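>>> here are the coordinates; sequence isn't available:
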């Protein structure tokens, strides 16, 4: 029986402790709930501002990307125009040189024809013909080398603006 009384006493003490702690627990719970509501409201109010900031940053980055793309496109176009101009001028020089070579060749052929017509023997004809053939071959090789060198120089110079732009664009994309 002493044990029953002791148990009742402990239960009574526990009841008193619970009654005493209830207002404090209720107050703590209410404060926690109030704080949670306040935090939630604050986050809900901050969300549109965060979205607006994010959208503004994204828009700014996109505008910068477009500006960079437009600049790169314009610069590429300018490089192609410059390259085309260099090529046109160089090609004009090659055509002019080719025409001059053809004119020089025609004059030489006229001179060679006079030499052939001036020969008196078969030996002279053969010697003159060999000399003409050798001169024509030498002229052909010299002229072909000249035109080839002009062409290589032209292509190298015409490709420089494009190569520079490609390198510049590659560097800006890597950055």
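Right, received. Where do you want to start? Owing to the predicted nature of the structure, the values given are computational and were not obtained by experimental measurement.

>>> Please count neighbours and contacts with C-alpha atoms only from this point.
Fine.

>>> quick one: the biggest helix by length in the chain to chain centroid distance?
In the chain, assigned by DSSP state H, the helix with the most residues is helix 2-117. Remark: helix 2-117 is offset 17 Å from the chain centroid, using C-alpha atoms, centre = their mean, to the nearest Å.

>>> report the angle between the axes of the next helix-or-strand element following that helix and helix 2-117?
From helix 2-117 onward toward the C-terminus, using DSSP states H and E, the following helix or strand is helix 122-174. Going by axes from the mean of the first three to the mean of the last three C-alpha atoms, to 10 degrees, helix 122-174 is angled at 160 degrees with respect to helix 2-117.

>>> Against which helices or strands is helix 122-174 packed?
If you count contacts as 3 or more C-alpha pairs under 8 Å, 6 or more residues apart in numbering; DSSP states H and E, helix 122-174 packs onto helix 2-117.

>>> here comes the other one, which I'd like you to weigh against the first:
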């Protein structure tokens, strides 16, 4: 059996105290080191996320600008097309009016009822044929103007969908 003396008890207590203080100090140092690592990782992640958000905002802003430009381009094409269509309708109307006046004059100078009927039939047939031809031409021009005006918007819709899909896929 070992006998404890006040001196040996003091030595053991001092050693235990030193060991305990060493363990506490090591624990504190480990905690500080772990906290610093966690803070560093959190800071890096925050900076990375912020950069991604800013990039996404810039992409969205660029996409919005391109969409507005496409809308302006589409509107310009539609306005020019409407102007062309109006010009065609006015020209056709003028042609019909001219033909009607010419036929009216011919009817007034007709020498017989048979000639009046022939002039009237000829006028109606040619007017109907001209109307059908002009309606077909106006329809084709309308379809072309519509397709041309929608082309920039269609392109932007596709590009916008691709832009918006990127963050979801990443």
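Everything's here; your move. Because the structure is a prediction, the values reported are computed rather than measured.

>>> tm score of chain vs chain?
Here the TM-score for the pair of chains, by TM-score structural alignment, normalised by the length of structure 2, is 0.79; 152 aligned residues with a C-alpha RMSD of 2.3 Å.

>>> what helices or strands is the longest helix of structure 1 leaning on?
helix 122-174.

>>> The helix it packs on vs structure 2, mean deviation?
With mean C-alpha distance after the TM-score superposition for structure 1, helix 122-174 of structure 1 departs from structure 2 by a mean of 1.0 Å once superposed.

>>> give me the stretch of structure 2 that that helix matches.
Mapped onto structure 2 using TM-score structural alignment, helix 122-174 of structure 1 spans residues 113-165.

>>> got it, and stretch 65-77 of structure 1?
Residue span in structure 2 matched to stretch 65-77 of structure 1, by TM-score structural alignment: 56-68.

>>> hmm, who's touching that stretch?
Contacting residues not belonging to stretch 56-68 of structure 2 are listed as 153, 156, 160, 163, 167 [C-alpha atoms under 8 Å, 6 or more residues apart in numbering].

>>> redo that, cut-off 7 Å
156, 160 (C-alpha atoms under 7 Å, 6 or more residues apart in numbering).

>>> Flag every buried residue along that stretch.
Using 16 or more other C-alpha atoms under 10 Å as the test for burial, stretch 56-68 of structure 2 gives 56, 63, 66-67.

>>> Would you mind giving the residues you listed as JSON lines with distance to residue 148 of structure 2 added?
Formatted as JSON lines, the buried residues of stretch 56-68 of structure 2 follow (distance: C-alpha to C-alpha, whole Å):
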{"residue": "56", "distance to residue 148 of structure 2": "31"}
{"residue": "63", "distance to residue 148 of structure 2": "21"}
{"residue": "66", "distance to residue 148 of structure 2": "17"}
{"residue": "67", "distance to residue 148 of structure 2": "16"}
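
>>> how big is the offset of the match of stretch 65-77 of structure 1 relative to structure 1?
Counting by mean C-alpha distance after the TM-score superposition for structure 1, stretch 56-68 of structure 2 comes out at 0.4 Å.

>>> now swap in stretch 76-88 of structure 2 and tell me
When structure 1 is superposed, stretch 76-88 of structure 2 averages 0.9 Å from its matched positions, counting by mean C-alpha distance after the TM-score superposition for structure 1.

>>> neighbouring contacts of that stretch?
Residues contacting stretch 76-88 of structure 2 (C-alpha under 7 Å, 6+ apart): 138, 145, 148-149.

>>> Show me how to select, in PyMOL, the buried members of these.
Burial among the contacts of stretch 76-88 of structure 2 is assessed by 16+ other C-alpha under 10 Å; the matching PyMOL selection reads:
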select buried, resi 138+145+149
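
>>> which among the contacts of stretch 76-88 of structure 2 gets closest to residue 41 of structure 2?
Distances from residue 41 of structure 2 to those, taken as C-alpha to C-alpha, are shortest for residue 149 (51.1 Å).

>>> Run a quick check on that closest one versus residue 74, I expect a contact.
Yes - counting by C-alpha atoms under 7 Å, residue 74 is a contact partner of residue 149 of structure 2 at 4.5 Å.

>>> which residues touch residue 132 of structure 1?
So residue 132 of structure 1 contacts residue 112 (C-alpha under 7 Å, 6+ apart).
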